[in-house]
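**Q** Build the 3D model from these lines:
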Amino acid sequence: MSASVGPSISFKNLTLGYDQHPAIHQLSAVIGAGSLTALVGPNGAGKSTLLKGITKVLSPYEGRIVIDDAYSHRIAYLPQQTDIDRSFPVTVWDMVSMGLWRRIGAFGQFKRRDAKSVAEALEAVGLSGFERRSIGSLSGGQLQRMLFARLLLQDANLILLDEPFAAIDAKTAADLLALISRWHSESRTIIAVLHDFDQVRAHFPQALLLARECIASGPPSRVLTDNNLTRARQLCESFDNDAEPCSREKVA
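**A** Now for the predicted structure:
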């Protein structure tokens, strides 16, 4: 599997929110093409909201998100584990095979090569032999491995990961970091919401510190400074959730 160089992403005076209350306010920043970027910030900083804006789950109240690549529709999105309904009666094989939807379509025929691709993806994440297990029977680490197998099959050039290492064991985190490094070496654009600053410093060349606006972006050594982190925390703590709603209509 291979992807063309991932797109760059520009946020231009971007405001996103819920019920006309901004969760991100007048954000201006750029994510470089083919970059590996950690999206960091305090709780309530708007990190997950920004990913939802990129995937068009949320539409801007103001400003724009510009993805400058002809293949920008090839987006793979990993939500937080808490957003996955583990009671849904589906097997690991069926869940992973959903990653082939772009290739075979809703009514396409599942071919031998597709079954081989699913098996290879499961092997790549260490889940060979789990094919017929229900997703509800998986541990947190096993569930995340399964979701990464589905990402492998999507073969996207823009990959969005929302807290990919939350509530998983150290071995699983190390294996999944190796997969992310592989995607980065293939020039895909990757954005991951993270909380572990040591992990960011060790594995992510770029970071964007968010506190409803861009506090800093660039190499983690310049972004994750005490002054920047203090400013981000203060901005989130001082934000007025009862402020007047946005007066403008959502931008189409």
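
**Q** Only C-alpha atoms from now on, for both contacts and neighbour counts.
**A** OK.

**Q** who are the neighbours in contact with Phe110?
**A** Counting by CA atoms under 8 Å, 6 or more residues apart in numbering, Phe110 touches Ile104.

**Q** I'd like to know how many residues surround the closest residue to Ser187 other than its chain neighbours.
**A** Nearest residue to Ser187 in three dimensions, chain neighbours excluded: Gly34, at 4.4 Å (CA to CA, 6 or more residues apart in numbering). Other residues lying near Gly34 total 21 when counted by other CA atoms under 10 Å.

**Q** again with Phe204
**A** As a burial measure, Phe204 scores 24 neighbours (other CA under 10 Å).

**Q** looking at it, it is touching Ser35, isn't it?
**A** No. Counting by CA atoms under 8 Å, Phe204 does not reach Ser35; the two are 9.1 Å apart.

**Q** Which parts of this structure are strands?
**A** Per DSSP state E, the chain carries strands over the ranges 9-18, 21-31, 36-40, 62-67, 75-78, 158-162, 189-193, 206-210, 214-218.

**Q** Is it possible to get TSV of the ones you listed that adds mean neighbour count and distance to Asp94?
**A** Output for the strands of the chain, formatted as TSV (neighbours: other CA atoms under 10 Å; distance: least, CA to CA, whole Å):
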stretch	mean neighbour count	distance to Asp94
strand 9-18	20	32
strand 21-31	20	33
strand 36-40	26	29
strand 62-67	20	31
strand 75-78	20	17
strand 158-162	24	21
strand 189-193	25	25
strand 206-210	25	35
strand 214-218	19	39
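
**Q** Here is a second sequence; please produce its structure as well for comparison:
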Amino acid sequence: MVTLEGLSVSYRRHPALHHISGRFARGSLTAVIGPNGSGKSTLLKSIAGLLPATAGRVAVSVPRARIAYLPQLAEIDRGFPIDVRDCVLLGCWPTQGAWGGVQGVQLARVDAALHAVGLEGFERRPLGALSSGQLQRVLFARLLVQDADLILLDEPFSAMDGKTTSALLALVTQWHRQQRTVIAVLHDDAQVRRHFPQALLLARELVAWGPSAQVLTEANLARSRSMAEAWDETAGGFGIIPPQPVAHMQEAAA
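**A** You can find the predicted model right below:
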């Protein structure tokens, strides 16, 4: 589904990702993990086509309209004057476009999506009146309406209560059963071990990639922390204290 070939990304000549290579198999469910500032969100934005590569490339085997991207909640403008139903209807944008009319079938999909996330009766409530957990449910409903083949989730369970997290994890599991490709940035190692068969461990460079049990070892996690600390933030380019050889990368399997 997604192939990374020597992908490097920088912001104002400061490195965010450095020479990442590997493949996300079609239908795979992968957690992207690593220390703060390790390039996890940058990787998702690069796959979504929102950030250009400094070097290397990203190849995605589906059209842009078949990619769904959920940013971090902190990036959502809750003050924008839109209600729950219209926000979920934006999931129709890739197929309907700016001028396409909304038909009964699209409205039915919105109602079904709101039912699936437990928000019946919230249709006309403004986004600004929602709790963080309710807003995240709305955004997941929009993903359901979008019906994408490749789903990118940036910290989808951050600051969520246990009930909301369980409900949203159930949707992620459903997408996996439907053979959609899901890539999610996460911070909870235990959650990754329980629910995500594959993991990619980053520290701006690739540390390990493969089955979660093999990636989430104490040695790999310690190595990712030391690599993240080794980066020279003041370097004009990709300045790094040379690390030991990274762990063997494995192709993500479905």
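
**Q** nearest to Phe107 of structure 1, of the strands of structure 1?
**A** Set against Phe107 of structure 1 and scored by CA to CA, those come closest in strand 75-78, at 20.5 Å.

**Q** Which stretch of structure 2 lines up against that closest one?
**A** Aligning strand 75-78 of structure 1 against structure 2 (TM-score structural alignment) gives residues 67-70.

**Q** quick one: the helices in the stretch 101-250 of structure 1?
**A** 101-104, 112-124, 140-154, 170-185, 197-203, 220-223, 226-238 (DSSP state H, counting those that start in this stretch).

**Q** and Tyr61 of structure 1, which of these is closest to it?
**A** Between Tyr61 of structure 1 and these, the tightest spacing by CA to CA is seen for helix 226-238, at 19.8 Å.

**Q** list the helices and strands the closest one packs on?
**A** Contacting helix 226-238 of structure 1 under the criterion 3 or more CA pairs under 8 Å, 6 or more residues apart in numbering; DSSP states H and E are the following elements: strand 214-218.

**Q** what about the strand it packs on, how far off from structure 2?
**A** Superposing on structure 2 places strand 214-218 of structure 1 at an average distance of 0.8 Å from its equivalents, by mean CA distance after the TM-score superposition for structure 1.

**Q** Against which helices or strands is that strand packed?
**A** Applying 3+ CA pairs under 8 Å, 6+ apart, we find strand 214-218 of structure 1 packed against strand 21-31, strand 206-210, helix 226-238.

**Q** a markdown table please, covering the ones you listed and showing distance to Gly108 of structure 1.
**A** Below are those laid out as a markdown table (distance: least, CA to CA, whole Å):
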| stretch | distance to Gly108 of structure 1 |
| --- | --- |
| strand 21-31 | 35 |
| strand 206-210 | 39 |
| helix 226-238 | 47 |
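
**Q** nearest residue to Gly53 of structure 1 other than its sequence neighbours?
**A** Gly53 of structure 1's closest residue in space is Ser59 (CA to CA, 6+ apart), at 6.2 Å.

**Q** which residue lines up with that neighbour in structure 2?
**A** Using TM-score structural alignment, Ser59 of structure 1 lines up with Pro52 in structure 2.

**Q** Check Ala124 of structure 1 too.
**A** Matched to structure 2 by TM-score structural alignment, Ala124 of structure 1 sits across from Ala116.

**Q** is it true that that match touches Ala141?
**A** Yes. Taking contacts as CA under 8 Å, Ala116 of structure 2 lies within contact range of Ala141: 7.5 Å.
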